[in-house]
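In: Quick check, what structure comes out for this input:
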Amino acid sequence: MSLVYITAIEGHVPKDVVCTFQAFLEFCCLVWQGVITEQTLTEIDDVLRHFHLFCKVFWNAGVIDYFSLPQQCAMKHYHYLIFQFGAPNGLCSSITESKHIKAVK
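Out: Okay, the predicted model is just below:
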């Protein structure tokens, strides 16, 4: 699916924008894996470093003045949290939220 997004924007936006989205989507794919090894953690660190390197294109172009997205801040904690608590195996916070809503009703 991520290849569809990259292909759709390639040639229409600057190369660094494509690289930013590619790094972000690769990061998502890596952290969503059910089994995460030391090699995967290294890949997560590498792709996160690339994401932060390329996302500066938005700042340099004057699109934004500063980055203030909590999700981007949380990305840098994934390695530590996965190392401490293991892979979430596709667990999503919306699952627990929907169960909570059913329980409350």
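
In: going forward, measure contacts and count neighbours with C-alpha atoms only.
Out: Fine.

In: residue ranges for the strands of the protein, please.
Out: Ranges of strands in the chain, per DSSP state E: none exist.

In: what ranges do the helices span in it?
Out: Per DSSP state H, the chain carries helices over the ranges 2-9, 15-31, 38-54, 56-60, 70-75, 78-85, 93-104.

In: Please tabulate these in TSV and include mean neighbour count as additional columns.
Out: Below are the helices of the chain laid out as TSV (neighbours: other Cα atoms under 10 Å):
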stretch	mean neighbour count
helix 2-9	12
helix 15-31	19
helix 38-54	16
helix 56-60	15
helix 70-75	11
helix 78-85	13
helix 93-104	9
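
In: here's the other one to compare against:
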Amino acid sequence: MYYSISCTFKDHLVDWVLEYLVITEGKARAQTIMDNIDCRIAAMPVFPGLRQFPHGRQFKQWTGDDSKALMKVFVPAVASYLPDEMLKCFTAFLDFCYLVWRPDIDETDLKQIKNALERFHYYREIFRDTGVLIILFSALGGLCSSITESRHITAVKKPWRRSTQYQALSQMLLINQHLDKLATFTSELVYHKLLPLHIYLHRK
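Out: Here you go, the predicted model:
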């Protein structure tokens, strides 16, 4: 559910908006509009439950928390630039997200969840009708749980332990970058026969 929601929002809906604006307004005008949207997001007033985004949608690394927080302010920021059907698609998706995030779900909630999902499927056709082809964006990132499970220890747990564990995300990202560069470097050493293969395999 985590990947379905965060990736649907980030990798599909937000990208579809940019693609739609490029198709209807042209690339230069679309970029100007997206800059204006970022300014609107950054200018959202301080309010309990709303996170501040001083740089708009621009993140060094998107997280699930980023997606969940941005969902709350994205629709008002894009409202004047999109047709009603697209806004209804967004609101149906948000309704679905907030319903499934509830700690307790009863029969009434299930009916509302089903209704929100049906509305999302209905209104998402506007993206096809306007030429924003879903196939261009491929599958949702991270839907294969085996990938995330196998990488969780090396990409999350070990970097977390190496960090100071205070505002650790940036430290963990830096650790992962260093590990990737080190892995690339050692594989190059093996390729050029500067590092014995058995040592490389032992370190892995």
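
In: Once they're superposed, what TM-score comes out?
Out: Overlay of the two chains. TM-score (TM-score structural alignment, normalised by the length of structure 1): 0.62; 80 aligned residues with a Cα RMSD of 2.9 Å.

In: Structure 1: which residue goes with A79 of structure 2?
Out: Residue pairing (TM-score structural alignment): A79 of structure 2 is matched to E10 of structure 1.

In: contacting residues around its match?
Out: By Cα atoms under 8 Å, 6 or more residues apart in numbering, the contact list for E10 of structure 1 reads V18.

In: and with 6 Å instead?
Out: By Cα atoms under 6 Å, 6 or more residues apart in numbering, the contact set of E10 of structure 1 is empty.

In: measure it to H79 of structure 1 for me?
Out: Going from E10 of structure 1 to H79 of structure 1 by Cα to Cα, to the nearest Å gives 29 Å.

In: can you check E97 of structure 1 too?
Out: E97 of structure 1 is 24 Å from H79 of structure 1, where distance means Cα to Cα.

In: could you check the distance from the match of A79 of structure 2 over to L53 of structure 1?
Out: Note on E10 of structure 1: its distance to L53 of structure 1, by Cα to Cα, is 18 Å.

In: same thing with W59 of structure 1?
Out: From W59 of structure 1 over to L53 of structure 1 the distance is 11 Å, taken as Cα to Cα.

In: do Q71 of structure 1 as well
Out: For Q71 of structure 1, the distance to L53 of structure 1 equals 17 Å [Cα to Cα].

In: Aligned counterpart of D95 of structure 2 in structure 1, please.
Out: Correspondence of D95 of structure 2 to structure 1, assessed by TM-score structural alignment: E26.

In: and F54 of structure 1, what does it touch?
Out: So F54 of structure 1 contacts 16, 20 (Cα under 6 Å, 6+ apart).

In: Which residue in structure 2 aligns with it?
Out: In structure 2, F54 of structure 1 lands on Y123 (TM-score structural alignment).

In: any idea how far the closest residue to E85 of structure 2 other than its chain neighbours lies from F93 of structure 2?
Out: Sequence neighbours aside, Y123 is the residue nearest to E85 of structure 2 in space, at 5.8 Å (criterion: Cα to Cα, 6 or more residues apart in numbering). Y123 of structure 2 sits 10 Å away from F93 of structure 2, going by Cα to Cα.
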